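Asks: Structure, please.
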Amino acid sequence: MDLEKRHLKTVDWTIIMILLGLGIFSYLGISGSAAGIEKAHQQVVWYIVGFAVLTCTLLFDYRLFHNMSYVLYAIGLILLIGVFQTKPINNTTSWYDLGPVLFQPSEPMKLFTILTVARYMAKRADDPDQFYYLYKLIPVAMLVGVPLLLILIQPDLGTALVYTGMLATMLIVGGIRLKHVMYAAGLVGSFFAVMTLLYQYKQDIFFKIIKPYQWDRIIFWMNPDLEAMGRGFQLKQALIAIGSGQLFGKGIDTPTQASFGWVPVGESDFIFTVIAEKLGFVGAGLLMILFFFLIYRMIRIAMEAKDPFGAYVVAGVVGMLTFQVFENIGMTIQLMPITGIPLPFISYGGSSLITNFLIIGVVVNIGMRKDKLRFD
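Replies: The predicted structure follows:
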């Protein structure tokens, strides 16, 4: 253990207070959904466990994660491969059924991937040509691409997209050239162009690449009124619930659409809808402000990190959380297509919440050990 009094003085207590605030929003959102107060109490238990995990993470110098990163990455890949032998849940093989809880290996794999990529990039941080040539990006892309592909096969498109957010921010901090960004944008644009042509002239091939249910999400995201009581029901009800919250909301104890089950999975993917309906624009705005300050504090930690490894790790976490928050809130207000991405620290779920606490624990660990060793 490497926890000293001088480290306790440098703990970012603002982040801890933000997490407590997010916990209150999580409790209000879950208890206000159709899942009810029982699930909210279970979330409180997960929060207690999460803070315990965060505390344990602070006991060790974060360079321990640097040394263990490749081992953790390998363990994560084994878990992602092994999950294909499990029984599908909601048409996806994403979870291990551990009896009282479901474990989703793609959640901790986010941290393992960030640590591994950060270690690889930090080793080459002194190389001015680290990303000058395009081929030098291939190892980093493969480190992210392998778990991303395994998660896509499950299939879990939403979680796979989170990995692209992690990769993007880490490469930006690493100094990727604008020229290479344009290449990537060109590839993405070419992919969409090809998919458009296939949809127009070869739909049999198109629907082998894009699953029908994924295409439905795009169609009914753009126009949920096509089937307001069918495939557009979820988004339509979310928009109605958010709008009905108006400025100050309907109140915590007032029965709402969410509490009667008109907002599907209100305790998880659509928990922002529940909060907006209960607490209105003011409450939903306050929640987004908390996320903003959490991300801001992490950016500060990245800028003050004492080594490249710490900076890259925090950059990856910033990309991960920013993408998840933007996508989850965006899909409830028709800004983004609907995916199965939970709202960090708010949505109900043990494996996601504990993983997020572990990840934030690593970030706080990096922040509290930002001062270089001094000799008096």
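
Asks: C-alpha from now on. contacts and neighbour counts both.
Replies: Will do.

Asks: now the helices: where do they sit in the protein?
Replies: Assigned by DSSP state H, the chain shows helices spanning 5-8, 13-31, 36-57, 63-82, 106-123, 138-153, 157-174, 178-201, 203-209, 212-222, 233-244, 271-304, 308-332, 350-368.

Asks: Another sequence for comparison is provided below:
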Amino acid sequence: MDLEKRYLKTLDWSVLLILAGLGVYSYIGIAGSAAGVDKAQQQVLWYIIGFVVLGMTLLFDYRLFYNTAYIMYVFGLILLIGVLQTAPINNAHSWYNLGPVLFQPSEPMKLFTILTVARYMAKRADDPDRFYYFYKLLPVCLLIAVPLLLILIQPDLGTALVYTGILATMLIVGGIRLLHVVYLGSMGASLIGSLAVLYHFKQDVFFKIIKPYQWDRIVFWLNPDLEAMGRGFQLKQSLIAIGSGQLFGKGIDTPSQASFGWVPVGESDFIFTVIAEKLGFVGAGLMMILFFFLIYRMIKIAMEAKDPFGSYVVAGVVGMLTFQVFENIGMTIQLMPITGIPLPFISYGGSSLVTNFLLIGVVLNIGMRKDKLRFD
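Replies: Predicted coordinates:
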């Protein structure tokens, strides 16, 4: 442990203030949902634990994470394999039941994957041809693909998609060639095209690949009015609630559509809907500005990191959080299909919140130690 005064001087305290502001929004959103004040108070406890975890992360030089990255990655894979043998919760094998709390291993696996990919890429940072040939991307893609596939099996499509955001930002920072971006884009387009052909000519095969409930999410995302009181209900109610908030919202203490339970899972996946209804466009917009400054500060840390490993780690965290914020808010306003992705630092949930604090702790650790050792 080497937390010295010279490191505290370089700590980005503005990030901590942003997290405190997001905590206020989290409390307002959860308390304003059908879950009520009790869940909001539990979230306060998770926030306290999160800040403690963040503080503990600052005690160690982040190079420790470099040395232990592969060990943590293997440990995370073991947890992901083991969770497949647990009893399903909400039709998914995604949680370990630890009595008073549920532990979701896919959350810390995000950190383990980022650290492992960052270590692999950092060892090749001085090689100008590291990504010149397309096949050299395969090890990085494989490191991402293994946990992604294990999470898909659970099934948890939303969390699995987050790993694609991590991969994209880390490859961009790593210097992926534009030609390879075209290759990957063409592969993705070919996959979508193949699925479209199967849907039109071999639906029995198509629905073995795409589950019916996943297809429903696309259909009723495009047109929730097809079943406004059925499979399109969740999105329809979200749009109504957000629109009813107008410019300044209905007020924190005013009974609303969300507080009466008309917005399903308002404390988690659809917490942005609750905030927009309670605080309106202005209040929800201010929350998005907080996210913008959080991402901005992390990008600044990545640019000032003293080594490639630190830059790659921060890039992975930026990609992860940006994807989650865009997807979560987007699905509540019909910009994106509905997936089970929580809004970082806002949605209720201990595993997700503490993991995010751990990630920010690693980022701040990198920012604190951006200067090489020197004599004062």
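
Asks: Take the helices of the first structure and lay them out in a markdown table including mean neighbour count.
Replies: Compiled in a markdown table, the helices of the first structure are given as follows (neighbours: other Cα atoms under 10 Å):
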| stretch | mean neighbour count |
| --- | --- |
| helix 5-8 | 12 |
| helix 13-31 | 20 |
| helix 36-57 | 17 |
| helix 63-82 | 17 |
| helix 106-123 | 24 |
| helix 138-153 | 17 |
| helix 157-174 | 20 |
| helix 178-201 | 13 |
| helix 203-209 | 13 |
| helix 212-222 | 16 |
| helix 233-244 | 21 |
| helix 271-304 | 21 |
| helix 308-332 | 23 |
| helix 350-368 | 24 |
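
Asks: Would you reformat these as CSV and include distance to Pro344 of the first structure?
Replies: Conversion of the helices of the first structure to CSV gives the following (distance: least, Cα to Cα, whole Å):
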stretch, distance to Pro344 of the first structure
helix 5-8, 26
helix 13-31, 9
helix 36-57, 12
helix 63-82, 20
helix 106-123, 11
helix 138-153, 19
helix 157-174, 12
helix 178-201, 27
helix 203-209, 29
helix 212-222, 22
helix 233-244, 19
helix 271-304, 9
helix 308-332, 7
helix 350-368, 7
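
Asks: quick one: contacts for the closest residue to Phe345 of the second structure other than its chain neighbours?
Replies: Leaving aside its sequence neighbours, Phe345 of the second structure sits nearest to Leu353 (Cα to Cα, 6 or more residues apart in numbering; 5.7 Å). Contact analysis of Leu353 of the second structure by Cα atoms under 8 Å, 6 or more residues apart in numbering lists 46-47, 50, 344-345.

Asks: so which of the helices of the first structure gets nearest Arg374 of the first structure?
Replies: Taking Cα to Cα, helix 5-8 is the member of the helices of the first structure nearest to Arg374 of the first structure, at 12.1 Å.

Asks: The closest one against the second structure, how far on average?
Replies: Compared with the second structure after the fit, helix 5-8 of the first structure shows a mean deviation of 0.4 Å (mean Cα distance after the TM-score superposition for the first structure).

Asks: Show me what that helix is in contact with.
Replies: With contact meaning Cα under 8 Å, 6+ apart, helix 5-8 of the first structure is reached by 368-369.

Asks: Now do the contacts for Trp46 of the second structure.
Replies: Counting by Cα under 8 Å, 6+ apart, Trp46 of the second structure touches 350, 353-354.

Asks: just Phe134 of the second structure next, same as before
Replies: So Phe134 of the second structure contacts His180 (Cα under 8 Å, 6+ apart).

Asks: And Ile89 of the first structure? What does it align with in the second structure?
Replies: Aligned counterpart of Ile89 of the first structure in the second structure: Ile89 (TM-score structural alignment).

Asks: Pull the contacting residues for that match.
Replies: Listed by Cα under 8 Å, 6+ apart, the contact partners of Ile89 of the second structure are Trp95.

Asks: Distance check, it against Gly76 of the second structure.
Replies: Using Cα to Cα, to the nearest Å, we find Ile89 of the second structure at a distance of 20 Å from Gly76 of the second structure.

Asks: hang on, the earlier thing: among the helices of the first structure, which comes closest to Pro100 of the first structure?
Replies: Nearest to Pro100 of the first structure among the helices of the first structure is helix 350-368; the distance by Cα to Cα comes to 10.7 Å.

Asks: Against the second structure, what's the mean shift for that closest one, could you check?
Replies: Once fitted to the second structure, helix 350-368 of the first structure is off its aligned match by 0.3 Å on average (mean Cα distance after the TM-score superposition for the first structure).

Asks: for that helix, the distance to its chain's centre please.
Replies: 12 Å (Cα atoms, centre = their mean, to the nearest Å).

Asks: centroid residue for the second structure?
Replies: Central residue of the second structure (Cα atoms, centre = their mean): Gln324, 4.1 Å from the mean position.

Asks: Leu79 of the second structure and Pro105 touch, don't they?
Replies: Yes: using Cα atoms under 8 Å as the test, Leu79 of the second structure is close enough to Pro105 to be in contact (6.1 Å).

Asks: what's the closest of the helices of the first structure to Leu98 of the first structure?
Replies: helix 350-368 (11.4 Å).

Asks: That closest one maps to which residues in the second structure?
Replies: Structural correspondence for helix 350-368 of the first structure: residues 350-368 of the second structure, per TM-score structural alignment.
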